[in-house]
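A.B. asks: mind looking at a prediction? Sequence and model below.
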Amino acid sequence: MEKIQNQKHTKETLYYSISRMLERASYYGFRALVVLYMVGETLNMERTEALTIYGWLVGSLVFSQIIGGLFGDLLIGNKKTIIIGGIIQAIGAFSLCIPSTTGLYLGLFLVVLGSGFFTPNIISNFGKTYLNKTKLLDSGFTIFYLAINLGSFLGILLIGYLGETYGYNIGFVISGILMLISIIPIILSKEKGMDEIEKNEFPIGKRILNILIAFIVVGLFWGFYELSSIRTFDLQLQLSEISTLGIPNHLWQSINSIFILPISIIAIILWTYFYSSQFFKLMLGFVFGVISFGILILIPEVPTEQHTVTYLISLLFLAISEIHIAPIIHSILTKYSNPKYLAILISLAFLPTRLISLIFGLFNDKLYDNPMLGLKIGIAGMVVVGIGLIGYVWWNKKTTYNTV
């Protein structure tokens, strides 16, 4: 580890993080209500139809983000695209208050389009604020990731509760209002000009290799994460019924987020003052992932109340794993890309994750019958990727030493 000197976070970090937190609160709050709204008295849809529409909503975000990245980098600029995206997403939330399928489809389309404009461009602009102090990139994006998790947690809690208690329209209106408020910090923020950014000095071959490795490795992580989630959710349901720890039922679904919050804060403090390579962090992420899955596999298929603590320890290690991987992908893309096309690259980073998840999803039927199999595949896969990252970190150190 190397001590970081003369590099500090700025008020732009706060502005972008608050904006992203409010946008995620709006988006996840809306998502918590939309299926319930579709199957409710107003639209009275079949549950299967509602879940199919929901699946299309989530899946189409990948493509809308590519459109948003192209608009931001090539046509109207990143900051304008963020603001326009926020307004479109807010209108989408308000449109859901129209009690008809027309209002539903219009609202969903606008939310998807607005989120696609907003997401890659705010990530891109946030990353650019750190390009003259790249040793703080990991810490900065961990602050950003903390804001995302905090926003999604509060959005589900607040909008979900108000929507179910006082009516779905109230929830959708609050979602839209939060979205409009999220634009204010962006308007107040200063956009980093290309002339203010130090030129990327890394050889083109190394930049391409690092970006490709990050794409594949992070996609595989979320694929293995999804494979294990069948067993994780199964245990969650069983333990929530027999546990005597007094954890409310609705909090069982958010335990991972609850762990992520304090771990993020620890990582932010540590990585603000001490620097280690991004690929070393990715390697540690897979090591902690193997430990988490290894602990899970010790729990028998039918757990007892005593296994609750074991399950929580596994989730703790999984949260540590996630913090070493999820923010770091954007940190690597920011560091090694051409900043002119950073939003486009960030939008493309969602494709490998989605593709790998779809491939792994083909085996879900077999995994539902044998949840332990997904866990074993996840452990084996993470071990292989972890060993590969150890080799890459060692090779990087060796080549750096030889060129000094």
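C.D. replies: Thanks, I have it. Since the model is a prediction, treat every value here as computed from it, not as a measurement.

A.B. asks: only C-alpha atoms from now on, for both contacts and neighbour counts.
C.D. replies: OK.

A.B. asks: distance of Phe288 from Arg207?
C.D. replies: According to C-alpha to C-alpha, to the nearest Å, Phe288 and Arg207 sit 27 Å apart.

A.B. asks: neighbour count for the two, which is higher?
C.D. replies: Taking neighbours as other C-alpha atoms under 10 Å, Phe288 and Arg207 compare with Phe288 leading, 22 against 18.

A.B. asks: off-centre distance for stretch 352-366?
C.D. replies: Between the centre of stretch 352-366 and the centre of its chain there are 18 Å (C-alpha atoms, centre = their mean, to the nearest Å).

A.B. asks: identify the residues contacting that stretch?
C.D. replies: Stretch 352-366 is contacted from outside by Val62, Phe215, Ile216, Val218, Gly219, Leu220, Trp222, Gly223, Glu226, Leu227, using C-alpha atoms under 8 Å, 6 or more residues apart in numbering.

A.B. asks: ok, of these, which come out buried?
C.D. replies: Buried subset of these (neighbour count, 16 or more other C-alpha atoms under 10 Å): Val62, Phe215, Val218, Gly219, Leu220, Trp222, Gly223, Glu226, Leu227.

A.B. asks: not counting sequence-adjacent ones, nearest residue to the last one?
C.D. replies: So that's Leu227. Gly374 (4.9 Å; C-alpha to C-alpha, 6 or more residues apart in numbering).

A.B. asks: show the contacting residues for the one you found.
C.D. replies: Counting by C-alpha under 8 Å, 6+ apart, Gly374 makes contact with Phe224, Leu227, Ser228, Ile230, Arg231, Leu367.

A.B. asks: hang on, the third one packs against Gly378?
C.D. replies: So the one you mean is Ser228. Yes: if you go by C-alpha atoms under 8 Å, Ser228 and Gly378 touch, sitting 6.5 Å apart.

A.B. asks: what's the overlap in contacts for those two?
C.D. replies: In contact with both Ser228 and Gly378: Phe293, using C-alpha under 8 Å, 6+ apart.

A.B. asks: dropping in the other structure now:
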Amino acid sequence: MNQTLDEIQNFKGKYPKQIWSLFFSEMWERFCFYGMRGMLVFFMISQLDFQEKAATSQYAATQAFVYAFTFVGGLFADKILGFRKSLFWGGLLMIIGSLILATNPHDFFFLGISFTVIGTGFFKPNISSMVGQLYKPNDSRADAGFSLFYAGINLGALLGGYLCIAIGKGEMLSKIIPEDKRWNVAFGLAAIVMLISLINFVFTQKSLGTIGLQPGHPQNEEKSAPIPKWKEFGVYILSLIFIPIIMIMVSVPQYTNYFMATVGPIVLIYFFFEMSKVSPGERKKLWAALVFILFSILFWGIYEQSGGTLSIFAAKNLNKDLLGLDPNGVNNSGGAFFIIFLAPLIGLLWIWLSKRKLEPNTIIKFGLGFIFLGLGYYVLFATRLFADLQGITSLNFFTLALLVITLGELCLSPIGLSIMTKLSTKSLQGMMMGMWFLASAYGQYVAGILGNHLATAEEGTSNFDAFMIYTNGYKQLGLYAVIAGVVLILISPWVRKLMQEVR
């Protein structure tokens, strides 16, 4: 090891040098993830002849399992693999999945998707954990580090979200790539950037000291018995065994319904059991955490229409009056673009308000997040003002809606993980983080349910009538979001009492 953990954490300046390498690994992985995500619904409808309802259901099932498996991947990393091996294994599975899709996306679609679901579950939670270990506890520079890392996530989302779908649709490089190979190239691009991410991480390991080592490794900071090889290889084999299971469950959405109906109640029962063993003060904080978790499900259920119904809306109902850009590319990457520029400004705004003792507390911020989300969907409804008789409306105005929705995300998403750690007891932090990720899975699941209610246009319906149906649905979602935001603000005094000294 080139450096000890203490030497890494005692870095000079604002950022540790290792964060830049992790930044680029995460950026390319997010390129792969958001590139794949942005293609799913459009590909299923245009290439696999799925009906809109079926496509949104399949999309929601895929995303739900991705987030559910981040919980599983994090547990295996903690107990058996360590962050490094977990991340490498996840990245390898994502590459295999993308290569399968690049080879034959029409015949092996669900097989490739299943590899990427399991792979993302192993990769996603563990690179963030390594970033956290670059800092000592209570190091004030950690927030700046995570802000930089968050920028890497969104830079990857911006690039992948636009380029992959634009290549697949033939909006880019159409003169170079034959028409029958466009989707192969688009999925292949996701594989290439994931390979770059993994190669970058291999070289990064040399500078990470003891960070992310497997439990029981001789140089691990926390001494424990070595992990038997059969347990490590057992994880690899078990994850491969799960691939055909995930393939079946994702391809048949009813199985996803059974899974989601079972897991949630079991986790809640276990949560209440653990609550019974803590002090009354700690129990109040856990009740507050549960409020955040439950409301986050609704938030993500409404927000995540971007990969479902908004993907259909972008393909069928938007023109190219924004610099000639592809509407699906803008839908996939617009939010990331706005986050890159707005996140630092929002951070400065909170600091400015804090100095004047005007900064809203966390629960109020959550409420504001919902209200901005709702207003964004009302802007989507207002695209009616620019629609022609063919049901085609302004991409410029649609992009304005994405801007307002992104403001909502910035009021809620960055503080979610932080508030979970603050409200959890030390013995339950892993479980609470798992519940937060599981809430994201349920949010994706709810997004599919809501998307099905929006995709009610029957076959043969005119594009204009379908446009009216979707925009009516977006108005309803906007109303639900605004009501939820108002409820959160109204109950904020009660939740603040539960949170006690936590802000």
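C.D. replies: Good, I have the coordinates. Keep in mind that this is a model prediction, so the values were computed, not measured.

A.B. asks: still on that earlier bit, pick the one among the contacts of Gly374 of the first structure closest to Gly386 of the first structure.
C.D. replies: Phe224 (12.6 Å; C-alpha to C-alpha).

A.B. asks: does the corresponding residue of the second structure for the closest one lie in a helix or a strand, and which?
C.D. replies: In the second structure, the residue equivalent to Phe224 of the first structure is Ile302, according to TM-score structural alignment. In the assignment (DSSP states H and E), Ile302 of the second structure maps to helix 280-303.

A.B. asks: by how much does that helix deviate from the first structure on average?
C.D. replies: Compared with the first structure after the fit, helix 280-303 of the second structure shows a mean deviation of 2.5 Å (mean C-alpha distance after the TM-score superposition for the first structure).

A.B. asks: what helices or strands is that helix leaning on?
C.D. replies: helix 362-381, helix 395-423, helix 429-454, helix 463-499 (3 or more C-alpha pairs under 8 Å, 6 or more residues apart in numbering; DSSP states H and E).

A.B. asks: tabulate these (a markdown table), appending distance to Phe31 of the second structure.
C.D. replies: Shown next, in a markdown table, are these (distance: least, C-alpha to C-alpha, whole Å):
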| stretch | distance to Phe31 of the second structure |
| --- | --- |
| helix 362-381 | 24 |
| helix 395-423 | 19 |
| helix 429-454 | 20 |
| helix 463-499 | 28 |
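
A.B. asks: for those helices, which one sits closest to Val263 of the second structure?
C.D. replies: Across these, closest to Val263 of the second structure is helix 429-454 (C-alpha to C-alpha), at 9.2 Å.

A.B. asks: give the buried residues for that closest one.
C.D. replies: 430-452, 454.

A.B. asks: after superposition, how close is that helix to the first structure?
C.D. replies: Mean for helix 429-454 of the second structure is 4.0 Å (mean C-alpha distance after the TM-score superposition for the first structure).

A.B. asks: distance from that helix to the middle of the chain?
C.D. replies: 10 Å.

A.B. asks: what's the answer for stretch 63-75 of the second structure, then?
C.D. replies: Its chain's C-alpha centre and that of stretch 63-75 of the second structure lie 11 Å apart, by C-alpha atoms, centre = their mean.

A.B. asks: between helix 350-361 and the one helix or strand Tyr105 of the first structure maps to, find me the angle.
C.D. replies: Here Tyr105 of the first structure sits within helix 101-128, counting by DSSP H and E. Put simply, helix 101-128 of the first structure runs at 120 degrees to helix 350-361, going by axes from the mean of the first three to the mean of the last three C-alpha atoms, to 10 degrees.

A.B. asks: now helix 101-128 of the first structure: buried residues?
C.D. replies: 103-128.

A.B. asks: average gap between it and the second structure?
C.D. replies: When the second structure is overlaid, helix 101-128 of the first structure sits 3.6 Å from its aligned residues on average, using mean C-alpha distance after the TM-score superposition for the first structure.

A.B. asks: and the next helix or strand after that helix, which residues are buried?
C.D. replies: Downstream of helix 101-128 of the first structure, the next assigned helix or strand under DSSP H and E is helix 137-166. For helix 137-166 of the first structure, burial by neighbour count (16+ other C-alpha under 10 Å) applies to 137-164.

A.B. asks: which residues are in contact with the strand or helix carrying Ile53 of the first structure?
C.D. replies: Using DSSP H and E, Ile53 of the first structure sits within helix 47-70. Helix 47-70 of the first structure is contacted by residues 35, 38-39, 81, 108, 112-113, 115-121, 343-348, 350-351, 354 when judged by C-alpha under 8 Å, 6+ apart.

A.B. asks: so who does the residue nearest to the spatial centre of the first structure touch?
C.D. replies: By C-alpha atoms, centre = their mean, the first structure has its centre lying nearest to Ala326, at 6.4 Å. Applying C-alpha under 8 Å, 6+ apart to Ala326 of the first structure gives the contacts Tyr145, Val218.

A.B. asks: what lines up with Leu477 of the second structure in the first structure?
C.D. replies: Using TM-score structural alignment as the criterion, Leu477 of the second structure maps onto Gly378 of the first structure.

A.B. asks: show me the contacts for its match.
C.D. replies: Phe224, Tyr225, Leu227, Ser228, Val290, Phe293.

A.B. asks: next: Leu113 of the first structure.
C.D. replies: By C-alpha under 8 Å, 6+ apart, Leu113 of the first structure lies in contact with Leu61, Ser64, Gln65, Gly68, Gly85, Ile88, Gln89.

A.B. asks: quick one: which of those is the most crowded by neighbours?
C.D. replies: Top of these by neighbour count (other C-alpha under 10 Å): Gln89, with 31 neighbours.

A.B. asks: tell me which element whatever residue of the second structure lines up with that one falls in.
C.D. replies: Using TM-score structural alignment, the equivalent of Gln89 of the first structure in the second structure is Met94. Take DSSP H and E as the rule and Met94 of the second structure turns out to sit in helix 82-103.
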